[in-house]
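In: Next one to model:
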Amino acid sequence: MSERALVTTARRIVVKVGSSSLTTASGGIDPARVSDLVDVLAAVRGRGAEVVLVSSGAIAAGLAPLRLRKRPRGLAAQQAAASVGQGLLVHRYTEELARHGLTAGQVLLTLDDVTRRSHYRNAHQTFTKLLELGVIPIVNENDTVATTEIRFGDNDRLAALVAHLVHADLLVLLSDVDGLYDGPPSRPGTQLVPDVRGEADLTGVTLGSVGAAGVGTGGMATKVEAASIATGSGIPVVLTSADRAAAAIAGEQVGTLFHATGKRRPTRLLWLRHATDGKGALVLDHGAVRAVVERRASLLAAGITGVRGDFTAGDPVDLQDPDGVVVGRGLVNFDAAEIPSLQGRSSKELKRELGAGYEREVIHRDDLVIL
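Out: Model (predicted):
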């Protein structure tokens, strides 16, 4: 069976398209590009597969109506552009999908929706119901109400997390470049990398940055990172240009295929690894590092030598070795203020002096990922 057969047999596909693939150089929506993309999505639905679209372009689409010549740097101006552009973008998708008898559903996500477990469950239920009803969800970050800099790590990472969230069989990343090259595509002698089966295939590959048009936020490095998130969770990824989307989804040898390298992980571990930052850190002795990293054991108070930062029970915290290198991240069971009185002491001792509530692990192995 052809390696690309996994593309044509995928029953649930997440497609991500970047701003530069949807808009004109001046920043407005290009109707022809949107129409072509929707034709591809309709073809996927026509063969019986479900599709979720993660679409950038809200801020870019808002530039022309606001008479802005380029993407603004200020957060307030970005939010204003997103507010204007998101409606225009979804309206265009709605009209184009209607040509095929299909219905669009807007889903705007914030970082909380993939970092807080209760939000994550709600988002999963929403997607499930939309797909049951035959709707094509159009997903974007909720830029308008974001309270931090508008970068989810960009929509490439968002797409990878959505692919896991909806239990997708395939993630398709569409860009203005037709695949991963081993250097700048404009440089003579640069070659397309057709398959990536692991980190070794990326050795010597030079990854670019934001395109010259200045309407997007992510370069090739973010796409490779997104592919790593998805493939590490058992989801293969095809990376190609928007104008080759139809060929890619038809299983033709275009773009770059990132092969799955891992298996599907519990949702909480995926967001813990890829969608959170440590609120503080616990410093471990060498024995605790070996236990956590090599034996995948829980972290006990006896192996902790220091605490950094201010966090509360339930927060994600980084685990550092004696040299300060981060080796893992986990959900801590105690507040930062409690740790100094616990560190270096055995569970039995803590139980005897402080009560049974202090005998438990500082971080349980089920709430811990190795980085």
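
In: C-alpha from now on. contacts and neighbour counts both.
Out: Will do.

In: Please enumerate the strands of the stretch 201-350 of the chain.
Out: With DSSP state E, counting those that start in this stretch applied, the stretch 201-350 of the chain shows strands at 237-241, 256-258, 280-284, 304-309, 316-320, 326-331, listed in chain order.

In: would you list the ones you listed in JSON lines and tack on mean neighbour count and distance to residue 194?
Out: Shown next, in JSON lines, are the strands of the stretch 201-350 of the chain (neighbours: other C-alpha atoms under 10 Å; distance: least, C-alpha to C-alpha, whole Å):
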{"stretch": "strand 237-241", "mean neighbour count": "26", "distance to residue 194": "10"}
{"stretch": "strand 256-258", "mean neighbour count": "24", "distance to residue 194": "4"}
{"stretch": "strand 280-284", "mean neighbour count": "24", "distance to residue 194": "40"}
{"stretch": "strand 304-309", "mean neighbour count": "18", "distance to residue 194": "44"}
{"stretch": "strand 316-320", "mean neighbour count": "26", "distance to residue 194": "36"}
{"stretch": "strand 326-331", "mean neighbour count": "22", "distance to residue 194": "32"}
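
In: Nearest to residue 341, out of those?
Out: Set against residue 341 and scored by C-alpha to C-alpha, the strands of the stretch 201-350 of the chain come closest in strand 304-309, at 10.6 Å.

In: Alongside the first, I'd like the structure of this one:
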Amino acid sequence: MTEPRDAIRTARRVVVKIGSSSITAPQGGVDLYRLQALTGVIAKRSLQGDQVLLVSSGAIAAGMTSLGLTKRPKDLATQQAAASAGQGGLMAAYTNALKLHGLNAGQVLLTADDMHRRSHYVNASRTLEKLLELEIVPIINENDTVATDEIRFGDNDRLAALVAHLVNADALILLTDVDALYDGHPRTPGTTRIPVVSSMEEITGVDISATGSAVGTGGMVTKVAAAQLATAEGIAVLLTSAEQAVQALAGEDVGTLFLPTGRKRRARSRWLAHASSVNGRLVLDAGAVEAVVQRQTSLLPVGVTRVEGMFRSGDTVDLCDPSGAVIARGLVSYDSTELTRVVGRRLDTATASARSRGGSAVAARTVIRRDDLVVL
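Out: Now for the predicted structure:
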């Protein structure tokens, strides 16, 4: 009989995310002992023939000592300076630690823009695939030195989930400073560990509002959100502490296991559903919703009732039902101004309708092709 944690034990490709507080000291700087313990665990799994990618926070915390800081800076410019000062030392520590096990490390720095843009997304995927093919352990982090508030991931938990999508991972392990998700505050008497989560509805009433550590940015909210993002694409997620990394990667009963809630989709669909940047919304009538969701057809102008936002042909837009709930996402073939002139029209009357409303004729065509659309 298959056990739930076999999903972790037998995973051939694993993404491991480690938080800042688990590899750095509270006042900043890399904790070499803890970092070497982590790389030892990763090396063991890698030397067994599995592929492991590490998404590591810690660049800003590692650079704090160089800048004479004892608390994580709050302004973006100082964060970028700290990341610049710390990223090299953090990577050197990983490189040296992995070499002790006969493994090489490769640094990959990403921004949210690399995920949003399809060409960048594909290039990042190719790079990671080549590193794995060459048996190099990818060490991935957000490129904090150039990221701005507008194009940040926000936390490395989300980045880890998107990397798991990017490489079609079998499992994602989130290592943090707490050992599991609990049904209440961990320090409150009577609270118990939640060993397995089969669906997000099971933890609707669980308080996950606790904030992260002094040197990190995440908290339980970001970790549960990352788990939801990954499990939706058929990826098992284990949340536990860095101290239990050995047991976690061995598939033992530690932490909280989030079971997959969806099936794995093709790479293009994963990007469209979770990583692309949405630039507008199309509200559909009931018939179009049924056609898109149930019959999985392309979207035609006749099914669109309202256009919201400004977008260009080729941009990503959300498709909404009459109540405004998002039901799908796709790459639109019209500019927003063009589409506004043909909404609700059949293809054989759309061009004539556009002429009658003034302006140049709009070539009647499918709004979103089925191959460019994903149901959420």
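
In: Report the TM-score for the pair.
Out: Here the superposed chains carry a TM-score of 0.93, computed using TM-score structural alignment, normalised by the length of structure 1; 370 aligned residues with a C-alpha RMSD of 2.1 Å.

In: Spatially central, which residue of structure 2 would that be?
Out: residue 162 (2.8 Å; C-alpha atoms, centre = their mean).

In: In which helix or strand does that residue reside?
Out: Following DSSP states H and E, one finds residue 162 of structure 2 within helix 156-166.

In: helices or strands next to that helix in the packing?
Out: When contacts are defined as 3 or more C-alpha pairs under 8 Å, 6 or more residues apart in numbering; DSSP states H and E, helix 156-166 of structure 2 sits against strand 13-18, strand 51-56, strand 136-142, strand 171-176, helix 220-231, helix 267-270.

In: before we move on, back to that, among the strands of the stretch 201-350 of structure 1, which is nearest residue 100 of structure 1?
Out: Per C-alpha to C-alpha, nearest to residue 100 of structure 1 of the strands of the stretch 201-350 of structure 1: strand 237-241, 23.0 Å.

In: what's the average distance of that closest one to structure 2?
Out: Mean deviation of strand 237-241 of structure 1 from its aligned counterpart in structure 2 after superposition (mean C-alpha distance after the TM-score superposition for structure 1): 0.8 Å.

In: Provide the aligned range in structure 2 for that strand.
Out: The counterpart of strand 237-241 of structure 1 in structure 2, counting by TM-score structural alignment, spans residues 237-241.

In: Check the offset of the matching stretch from the chain's centre.
Out: 16 Å (C-alpha atoms, centre = their mean, to the nearest Å).

In: coming back round to it: out of the helices and strands packed on helix 156-166 of structure 2, the one nearest residue 255 of structure 2 is which?
Out: Residue 255 of structure 2 sits nearest to strand 171-176 of all these, at 9.5 Å, using C-alpha to C-alpha.

In: Can you name the residues in contact with that closest one?
Out: By C-alpha atoms under 8 Å, 6 or more residues apart in numbering, the list of residues contacting strand 171-176 of structure 2 from outside reads 7-8, 11, 13-19, 21-22, 157, 160-161, 164, 223, 230, 235-242, 245, 248.

In: can you check stretch 178-196 of structure 2 too?
Out: The contact list for stretch 178-196 of structure 2 (C-alpha under 8 Å, 6+ apart) reads 203, 206-207, 220, 239-242, 244, 253-259.

In: just checking, what packs against the helix ranked longest in structure 1?
Out: If you go by DSSP state H, structure 1 has its longest helix at helix 75-98. Judged by 3+ C-alpha pairs under 8 Å, 6+ apart, helix 75-98 of structure 1 is in contact with helix 31-46, helix 58-63, strand 103-109.

In: among the ones you listed, which is nearest residue 152 of structure 1?
Out: The closest of these to residue 152 of structure 1 is strand 103-109. By C-alpha to C-alpha, the value is 9.8 Å.

In: how close does residue 81 of structure 1 sit to residue 111 of structure 1?
Out: Residue 81 of structure 1 sits 19 Å away from residue 111 of structure 1, going by C-alpha to C-alpha, to the nearest Å.

In: Settle it for me: which of those two has more neighbours?
Out: Counted by other C-alpha atoms under 10 Å, residue 81 of structure 1 and residue 111 do not tie: residue 81 has more neighbours, with 25 against 19.

In: Contact partners for that one?
Out: Each residue near residue 81 of structure 1 by C-alpha under 8 Å, 6+ apart is listed here: 58, 59, 60, 61, 62, 63, 66.

In: Now distance to residue 174 of structure 1 and neighbour count too, for those residues, in JSON lines please.
Out: Listed next are these as JSON lines, based on distance: C-alpha to C-alpha, whole Å; neighbours: other C-alpha atoms under 10 Å:
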{"residue": "58", "distance to residue 174 of structure 1": "16", "neighbour count": "29"}
{"residue": "59", "distance to residue 174 of structure 1": "18", "neighbour count": "29"}
{"residue": "60", "distance to residue 174 of structure 1": "16", "neighbour count": "33"}
{"residue": "61", "distance to residue 174 of structure 1": "18", "neighbour count": "30"}
{"residue": "62", "distance to residue 174 of structure 1": "21", "neighbour count": "27"}
{"residue": "63", "distance to residue 174 of structure 1": "22", "neighbour count": "26"}
{"residue": "66", "distance to residue 174 of structure 1": "27", "neighbour count": "13"}
